[in-house]
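Student: Pasting the sequence and the predicted coordinates here, then a few questions.
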Amino acid sequence: MIKLSSSSRQPIREAWTLERLNAELTINLGMAIDRSTHSSYTSVLNSYITFCRLHGFDIEPTPRTLALYVTFQSMYINPKSVDTYLSGICNQLEMHFPLVRTARQSTLVSRALQGAKRRFGVATLRKLPLTRNNLLEVFSSLGRSPSHDDLLFATQLFVGTDCLMRLAELTWPDKVSLRDYRKVTMRHSVQHLDNAISFWLPGHKADQYFEGNRLFIRKTSSEAYNLFKSYISSRDNCFRARPELWLRTNGTIPTRSWFIHRLRSFFPSSIGGQSMRASGATALAEAG
């Protein structure tokens, strides 16, 4: 029997029941990945199970089964997506089949995927970045007395571009089950500094520890700075008691579909939510 070292004292804690240990473990496992990622991985697992049932294969993810799955799926979707699908399959099946990642990394699966990419691969279609003229077009449309929602959209567009933000960091998912208040930016996090205004971005799915980031809108970014000040004034007049920073006229947090609908009233589908981040990054690169 291993004895405890006398030089290391352990705090006295009450023993948990087995039921509580299992319950807490279940919660931790459920929070290991983001809700949106879990939803995508569940869909991917369904596609793998459907493939196995369709062809009469055992569900165990052997190298050959995964290679056949890659071959089949690559006929219908981009092989780059199939590569991502394999990650989801590994995540969902690892608890039941501990060797699934070994099978995923096997030579057979790797070569099947590489061959599919060479055979069926297509160029990645990316959204175009917003140009300076694009932004000014939205800014000039506001007029002297813009509505609260018009001001909200323009502010999010300019701030998102200036701070290299993702659309998901400014809006809520359309699917209610994927909404998470831990990712919602709060009004009380806004700080007015001498040469900038800042607010706290609490977290996103790539920020697994929810450490967050403080974003700054500097006075030198005149349109973004002035729009943010105007929006804050309008928001506080309408919703002084509400904690959320971004709010529509009806009191709801703007959703992705709401933002995209507004974006479509100005630009074609070649401009999307990713265009803000791409535009900001391009501007920084050009500035050196």
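Tutor: Great, that's in hand.
Student: alpha carbons only for contacts and neighbour counts from here, please
Tutor: Noted.
Student: All the strands of the stretch 1-150 of the chain, residue numbers only.
Tutor: In the stretch 1-150 of the chain, no segments count as strands under DSSP state E, counting those that start in this stretch.
Student: the helices in it, which residues?
Tutor: 18-30, 35-55, 63-73, 79-93, 100-104, 107-120, 132-141, 148-162 (DSSP state H, counting those that start in this stretch).
Student: can you tell me which of the ones you listed comes nearest to I271?
Tutor: Of all the helices of the stretch 1-150 of the chain, the one in closest proximity to I271, counting by CA to CA, is helix 132-141 (9.9 Å).
Student: ok and that closest one relative to helix 148-162, angle-wise?
Tutor: For helix 132-141 against helix 148-162, the angle between stretch directions is 160 degrees (axes from the mean of the first three to the mean of the last three CA atoms, to 10 degrees).
Student: Go through helix 132-141 and flag the buried ones.
Tutor: By 16 or more other CA atoms under 10 Å, the buried positions in helix 132-141 come out as 135, 138-139.
Student: Repeat that for stretch 31-41.
Tutor: By neighbour count, with 16+ other CA under 10 Å as the criterion, the buried positions of stretch 31-41 are 33-36, 38, 41.
Student: Give me whichever of the helices of the stretch 1-150 of the chain is most buried.
Tutor: By mean neighbour count, with neighbours taken as mean count of other CA atoms under 10 Å, helix 148-162 ranks first of the helices of the stretch 1-150 of the chain at a mean of 22.
Student: Next up, a structure to set beside the first:
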Amino acid sequence: MTFDLRRSRQPFHNPWLLDRLVHERAIALGHALDQSTQDTYSSALNSYLTFCCSHNFPIEPTPDTFSFYAVYMSSFIKPDFVDSYLSGICSNLEPYFPSVRQIRKCPLVSRTLHGCMCLRGSSIHRKRALTTSDIQFAIAQSPTTPSHDDHLFLAQLLTGFHALLRLGELVWPDSVSDPFFHGSQVLIINHLHTADPRLFFQSYLVSRDTLFPLQPELWLRENGAVPTRTWFIRRLQTLFPNDVAGHSLRSGGATALAEIGMTPALIQASGRWSSDTFQAYICKHPTLLAALLFARNAPHASTIAP
């Protein structure tokens, strides 16, 4: 098939060099990604986009780009944070670049990051995981005649603990982020033989439906506002010292499941972790690691019933 370009009425444009095409595409993709993840990933994806633009690198990940990014960012923040940033970057770039996770795992990137940790790493001070005793303590501290906000807090606390939820799945962020968030489907099962989280959830629903029968939001405070992260953390810290934070619910629930002998695969599925993320999570929580090792060797580990 041939075309006669002489009859075309299209205006003439000078062709671009390949370098310019790559650079302009990087800028266009950068703006598209940045808008869809405004605020939510400002510490991770946006830092990568800024790095690529300021160094005139294509946004498409390569082993060189990721390794350079790791070295550069490790000069300003802890290498452990850079490791977490790379995980977030992969999660958000994967729809655009399907091979991004393989690039993240390549020896050049992993060894570069390991070297940065050896050079600039420091000990990790993580908030401790909540325990079943902590949950019982929180219930015991509830007033004899609880307010609506008391019902709300306990329902969220037990739901997050038993369903291995991130705090961001329970509360509204302090600054509005993803306008296209569609919510989560959560299955709550009491494996731990503690206070049944469903009872506290049902008590909250009765209070909520009485006060706000026409409101669509699931979680609502007594004043009609959606609970924020700051609100929940303040309530949490009235019960526990500063060594407990929002992530303590998720890590505590996972640890408690491991301690009763649930297999790592079931805990991973319950917490909706990807394989790589879950392994990294275990390594950074010695209590959970020891419990999981025990669970693998326990004769009843694969026969736990709900």
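Tutor: Noted; the coordinates are in hand. Just so it is clear, the structure is predicted and the values come from calculations on it, not from any experiment.
Student: before we move on, the earlier item: dump the buried residues of helix 132-141 of the first structure into JSON lines; add distance to Y76 of the first structure as well.
Tutor: Conversion of the buried residues of helix 132-141 of the first structure to JSON lines gives the following (distance: CA to CA, whole Å):
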{"residue": "L135", "distance to Y76 of the first structure": "38"}
{"residue": "V138", "distance to Y76 of the first structure": "39"}
{"residue": "F139", "distance to Y76 of the first structure": "42"}
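Student: of all those residues, which comes closest to Y69 of the first structure?
Tutor: Minimum distance to Y69 of the first structure across these is 44.7 Å, recorded for L135 (CA to CA).
Student: check contacts around the closest one.
Tutor: By CA atoms under 8 Å, 6 or more residues apart in numbering, the contact list for L135 of the first structure reads 157-158.
Student: Repeat the analysis, applying 10 Å as the threshold.
Tutor: For L135 of the first structure, the contact set (CA atoms under 10 Å, 6 or more residues apart in numbering) comprises 154, 157-158, 161, 223, 266, 276.
Student: of those residues, closest to P129 of the first structure?
Tutor: Ranked by distance to P129 of the first structure (CA to CA), those are led by M276 at 6.5 Å.
Student: Map the closest one onto the second structure.
Tutor: Under the alignment (TM-score structural alignment), M276 of the first structure pairs with L249 of the second structure.
Student: count of neighbours near that match?
Tutor: Using other CA atoms under 10 Å as the criterion, L249 of the second structure is surrounded by 28 other residues.
Student: What separation is there between it and I188 of the second structure?
Tutor: In this structure, L249 of the second structure lies at 14 Å from I188 of the second structure, with CA to CA, to the nearest Å as the measure.
Student: and for those two, which residues touch both?
Tutor: Counting by CA under 10 Å, 6+ apart, the shared contacts of L249 of the second structure and I188 are 158-164.
Student: any idea which of the residues you listed is closest to C118 of the second structure?
Tutor: The nearest member of those to C118 of the second structure, counting by CA to CA, is L164 at 32.0 Å.
Student: Confirm for me that that closest one is in contact with R250.
Tutor: Yes: using CA atoms under 10 Å, L164 of the second structure is in contact with R250, at 4.4 Å.
Student: joint contacts of those two?
Tutor: Both L164 of the second structure and R250 are contacted by G271, under the criterion CA under 10 Å, 6+ apart.
Student: higher neighbour count, the two?
Tutor: Neighbour totals were compared for L164 of the second structure and R250, and L164 leads with 27 against 21 (other CA under 10 Å).
Student: wait, what's in contact with the more buried one?
Tutor: Residues in contact with L164 of the second structure, defined by CA under 10 Å, 6+ apart, are 158, 186-188, 247-255, 257, 267-268, 270-272.
Student: H114 of the second structure now?
Tutor: The contact partners of H114 of the second structure, by CA under 10 Å, 6+ apart, come to 70, 79-80, 83, 108, 120-121.
Student: The equivalent of S257 of the first structure over in the second structure sits in which helix or strand?
Tutor: Aligned counterpart of S257 of the first structure in the second structure: T230 (TM-score structural alignment). Secondary structure from DSSP states H and E places T230 of the second structure in helix 229-237.
Student: Next, the angle helix 132-140 makes with the helix or strand following that helix.
Tutor: Moving toward the C-terminus from helix 229-237 of the second structure, the first helix or strand encountered (DSSP H and E) is helix 247-259. Regarding helix 247-259 of the second structure and helix 132-140, their directions subtend 130 degrees when assessed with the same axes, to 10 degrees.
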